[in-house]
Each structure stands twice: as C-alpha cells, then as structure tokens.
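K.L.:
whatever this is, show me its structure:
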Amino acid sequence: MTNTLDEKEIEQFSKLSNKWWDLSGPFSALHKMSNVRIEFIKQNATRIFKKDKKNVNFLNGINCLDIGCGGGILSEKLKRLGANVTGIDASKSSIEIAQEHAKKSRLEINYKCITTSKLLEIKEQKALNKFDLVIASEVIEHVYDRKTFLSDISNLCRPGGLVVFTTINNSFLGILFGKYFAEDILKILPVGTHEVEKFVSPGNLAIEAEMHGIILDNFTGFSPTFRFKNIIHKEFGNFKLSSNMQINYGAAGIKL
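P.N.:
This next block holds a predicted model:
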C-alpha cells in the first residue's frame, strides 16, 4: 500500500501536538470552525441516512472514520452526537494527546496511529466492515498523492455511505487567506504549514472523487468573519456557512 502523506508535514504537526486543545494556539481555526463543520455533517447525514438532526444522539449507530483526527477536536464532537468513532492520524504524539483528552472527557473513541492505506490493508485482511461515514476534514490539502488518498477513502466507505471533505480552495482568496494571511500576517500557523500546490478547487475535487466512485453533490462555503480586532490580536474570527466557497469549503456525497 502507498503512503499518501508527506513525512515533513507529519513531523511538523507532531511538533505542535501539545497545542491541539489550546483555543488560542495554532489550531484555533479548527476549534472555531468546529460548529460549521458539524452543521455541514448534520445536513448531509440527514439526507443520506434519513436522520433527525434535532436528536441529541443524531449519529447513533453510525460507524464513523475521522481521517487526520489530530488531537481529536472533531472526533469528540462526533462521539457526543452518538457516532461510533475511529480517529486515525499518522502523528503518534497527536494520537496520544487525543487519547488523553478523550479519557479526561470520558469519551470512548478508537484512536489509531495509522495511515488510510495501512488501515485499508488491515480491514481487507480481516474482512472487517467498512465505515458508514468517512470524514477528511482539513486533511486533503496536506496529502501529496491525492489519487491514492481518494481511492483509500472510497474503499474504506461502504456503498451508500457518506463521504465528507472540508478543505481550502486553490483560488486567489484561498491562497491569500489560507496560506499567507494565516502564516505570514496573523502568524497563527507556522510558516510552511500549507503548500498552495496541494490546494484543490471544489470542481476538481468532485471530478477526482468521481473517478473513485464518490459522487460529491453538496458543497458549502465556510466563510471566516474577520474583524479589525482579529488582526490586532492575531486570531481567527468565527466561521459561518455560506454560498461563498472562495476560501474554505465543505464537499459531501455518497459512495457508490
């Protein structure tokens, strides 16, 4: 199996692993984006799984894979919605932070330090069930072999299951805010966190995903609400769902 991840990026995230739950640290944007990410997942789970999103245990009975889970920010929110969550990441130190935080929060989440390719290999060898819901949130922009990564995701998701991506557009504004504003102006992210060559537009992501049996048919923008004080205090503003996908966006659809 091919490793789709960049070892340099794994090392970079490992160095930051003790900052995952620092609300004003380098992962503050992920914390502030959590509510819109969850709302986007809810919208699509409603239409694919016919779930009532008003239910507290909205994802009860859903086997979910959170790829690139890091310190567990999204995994914990998914677990609180009732999902059976497996969170995977190639950074051992990030997984250790995730496990420690879940234990403190009294949440049972199956965390593994493993790549998608290796997980797929194990599942095929043991004939294990595939996932109902596969999420790659703020991950695909760090993958150097997108073709293999999408193939892995497709093979890890059951037919009729839901696949969700959130990422950064390779548009002018996506590059400006996702790369230069975050790294060089606000200096919230270390320089080199993102490589603009790995950013992908909604259209190209849909085309590439379809080649692997994933039909992305729902797209939504995650628009940051920057104010002057955010620049002064070097922090991200909140995010809201919108039709503007020029910076961050979510893409979701069914696995055939």
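K.L.:
use CA for all of it now, contacts and neighbours both
P.N.:
Fine.
K.L.:
which stretches of the stretch 51-200 of the chain form helices?
P.N.:
Using DSSP state H, counting those that start in this stretch, the helices of the stretch 51-200 of the chain run over 73-80, 92-104, 116-126, 146-156, 172-175.
K.L.:
what's the first one packed up against?
P.N.:
Other helices and strands packing on helix 73-80, by 3 or more CA pairs under 8 Å, 6 or more residues apart in numbering; DSSP states H and E, are helix 28-49, strand 84-89.
K.L.:
give me the residues contacting that helix.
P.N.:
Residues outside helix 73-80 that contact it (CA atoms under 8 Å, 6 or more residues apart in numbering): 20-21, 30-31, 34, 38, 57, 59, 66, 69, 85-87, 102, 107-109.
K.L.:
if you tally nearby residues, what's the number for residue 54?
P.N.:
With neighbours defined by other CA atoms under 10 Å, the count for residue 54 comes to 8.
K.L.:
which residues touch residue 42?
P.N.:
The contact partners of residue 42, by CA under 8 Å, 6+ apart, come to residue 53.
K.L.:
can you check residue 199 too?
P.N.:
For residue 199, the residues meeting the contact criterion (CA under 8 Å, 6+ apart) are 140-141, 167-170.
K.L.:
a markdown table for the residues you listed, including neighbour count and distance to residue 53?
P.N.:
Output for the contacts of residue 199, formatted as a markdown table (neighbours: other CA atoms under 10 Å; distance: CA to CA, whole Å):
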| residue | neighbour count | distance to residue 53 |
| --- | --- | --- |
| 140 | 24 | 27 |
| 141 | 21 | 29 |
| 167 | 25 | 23 |
| 168 | 30 | 26 |
| 169 | 26 | 28 |
| 170 | 21 | 32 |
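K.L.:
and the residue nearest to residue 163 when sequence neighbours are not counted, how far from residue 153?
P.N.:
Leaving aside its chain neighbours, residue 163 sits nearest to residue 134 (4.9 Å; criterion: CA to CA, 6 or more residues apart in numbering). Here the distance between residue 134 and residue 153 works out to 7 Å (CA to CA, to the nearest Å).
K.L.:
to compare against the first, here's another:
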Amino acid sequence: MSDATTQPRSNTSGGQTIRPDEAAHFGKLAKDWWDPKGSSAMLHRLNPVRLAFLRECVDMHWGGDISQRHPLAGKTALDVGCGAGLLCEPMARLGADVTGVDAAPENTAAAAVHADGAGLDIRYIAGEVGSLDIGTFDLVTAMEVIEHVADKPAFIAALAGRLAPDGLMVLSTPNRTPQSRLLMIGAAEGLGMIPKGTHHWDDFITPEELGALLDDAGLEMGEPRGISFRPDKGLHLSADLSLNYLVTARYR
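P.N.:
Take a look at the predicted model:
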C-alpha cells in the first residue's frame, strides 16, 4: 500500500531547499494533478516526452533490451518533487521500486490515494529530500523542480547524495532565455495554460549553469536534449534547448 505518512529519520546534513510559498502554491493544485484537462494539463502533455527520454536513457545506462516491458525491474527509483505521482506511477509500471518525495503534504497524500486506486505499491514522503534518511537509489529524477528551490547547489548536492555509485540521474528544467520568458510565462501563464505564479523566469537555469552545479557535486552531465513545441507535432524531443531541456548525470 502507498504511504504518504512515512516519516524516515532526519539526516541533519541536508540543506534547506524548500521554499514554503512554492510548496503552498503546488499544494493547492493537488486535487487537480490527475485531471488531464485541469491545472496540470500541461504536465500531462509533457509526461510522454519525459518518459520517452527516460526510457531511452535507462536502456543506454544499463544496456537493457529496448523491447523489454520492465527495464527497471530490480532497480530502486526516487522522484524528487513528485507532485501527485505523474512520473512515479509510470516508473513503477516499468518495474522500479519507487519512492516519491515532495515538499507539499497535499501532493503526497493525493499521490498515495491515486496509486492505491491503481494497485501500485509506491512509497510517498512529504519533506526535504536532503534531510530524509532514505538511503540511495539506482535512478534519481527531478523533473521541473530545480527552478523552484531556494538553494540550487544544496539541492543538487542532496540529489547526488541519494544516487547510488553506478546510478543514473535524470533532470528537466526550463532554460533561461528570451523565448522561455515569452512563451512559458508571457503566453502559457498569461493564457491560463499554466497556473499563474508557477514560474519565475529569474530562477530558470541554463544548461551551462546546471552542468557546473552537477560538476561541483561530482557528477558528469550528459548531452542536453530540448523539449520543443510545434502546432503540428505538439511537445517533442528536439535539439532546440531554448524552452526546456532534459539531461542525465552520473558519477565520474
């Protein structure tokens, strides 16, 4: 059974990265996370793109069979900033033993209810990832999260501390470019496609900046892949990094 009330022992070495106002903003959206036409509609459109990238990276990292239905069988996975479990549930279906961590208790509660309804055994925890004594994981993901944290170096260090020595990390985040300011904030939030106040452009991080943070944490960043939008294709993986991008990281 999924457990949103799990309370692992605290690890005092973890730095504080949660912004209470950000946690409150996303906590208010908890009831709509699983509504593909609700406030998280854009995440539902984005999720297949993220999963395609994730599956490709998992197969490459562990040398799996691309036709295998459960490439994460026998692996542990941690999704940080998991929301109501939009990524956790597919990872569980790919065979992983999944833990989701989120700053908003409302989100982990909604995630646990949904996972139980789907018959998935996923552990959900509300809290600060760097302060939770939850061990290490083969796969660590944080999708659209780093732009919301208070201390980016501390957050990356906390993720690195949860990654097993031969593990794989996958991150996604908006790029800080004029295009992302215009389209992701001006257009998407202005037209109600994304809830207003979700993004703050000054907090977006470039691939170069993210690479430096990962390097400081002892990790090597893979080649970034962009997420682009075209009316005839929708959201899709691309070489264009101007709006949003995904990267892998692993220990050197």
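K.L.:
among the helices of the stretch 51-200 of structure 1, which comes closest to residue 12 of structure 1?
P.N.:
Set against residue 12 of structure 1 and scored by CA to CA, those come closest in helix 92-104, at 11.0 Å.
K.L.:
on average, how far is the longest strand along structure 2 from the matching bit in structure 1?
P.N.:
Determined from DSSP state E, the single longest strand within structure 2 is strand 163-174. Between strand 163-174 of structure 2 and the aligned residues of structure 1, the post-superposition mean distance stands at 0.8 Å (mean CA distance after the TM-score superposition for structure 1).
K.L.:
would you list the buried entries among the contacts of helix 73-80 of structure 1?
P.N.:
The neighbour-count criterion (16 or more other CA atoms under 10 Å) marks 20-21, 30-31, 34, 57, 59, 66, 69, 85-87, 102, 109 among the contacts of helix 73-80 of structure 1 as buried.
K.L.:
which part of structure 1 lines up with the longest strand of structure 2?
P.N.:
Under TM-score structural alignment, strand 163-174 of structure 2 corresponds to residues 157-168 of structure 1.
K.L.:
show me what the matching stretch is in contact with.
P.N.:
The list of residues contacting stretch 157-168 of structure 1 from outside it, by CA under 8 Å, 6+ apart, reads 37, 41, 44-45, 48, 129-141, 174, 178, 199-201, 214, 247-256.
K.L.:
so which of those are in strands?
P.N.:
Counting by DSSP E, the members of those that fall within strands are 131-137, 214, 248-255.
K.L.:
closest one of those to residue 224 of structure 1?
P.N.:
residue 248 (8.2 Å).
K.L.:
which position in structure 2 pairs with the closest one?
P.N.:
Counting by TM-score structural alignment, the partner of residue 248 of structure 1 is residue 244.
K.L.:
still on that earlier bit, and the buried ones among the contacts of helix 73-80 of structure 1, which two are the farthest apart?
P.N.:
20 and 57 (25.4 Å).
K.L.:
name all residues that make contact with the residue nearest the centre of structure 2.
P.N.:
Per CA atoms, centre = their mean, the C-alpha nearest to the average position across structure 2 is that of residue 143, at 2.2 Å. Contact analysis of residue 143 of structure 2 by CA under 8 Å, 6+ apart lists 80-81, 170-173.
K.L.:
and if we set it to 6 Å?
P.N.:
By CA atoms under 6 Å, 6 or more residues apart in numbering, residue 143 of structure 2 lies in contact with 171-172.
K.L.:
what lines up with it in structure 1?
P.N.:
Residue correspondence, TM-score structural alignment: residue 143 of structure 2 in this structure matches residue 137 in structure 1.
K.L.:
need the contacts of residue 199 of structure 1 in JSON lines with distance to residue 207 of structure 1, can you?
P.N.:
Formatted as JSON lines, the entries for these read as follows, by distance: CA to CA, whole Å:
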{"residue": "140", "distance to residue 207 of structure 1": "15"}
{"residue": "141", "distance to residue 207 of structure 1": "16"}
{"residue": "167", "distance to residue 207 of structure 1": "15"}
{"residue": "168", "distance to residue 207 of structure 1": "16"}
{"residue": "169", "distance to residue 207 of structure 1": "15"}
{"residue": "170", "distance to residue 207 of structure 1": "15"}
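K.L.:
need the counterpart of residue 4 of structure 1 in structure 2.
P.N.:
For residue 4 of structure 1, the aligned residue in structure 2 is residue 17 (criterion: TM-score structural alignment).
K.L.:
is it fair to say its match lies in a strand?
P.N.:
No. According to DSSP: H, G, I helix; E, B strand; the rest coil, the state of residue 17 of structure 2 is coil, so it is not within a strand.
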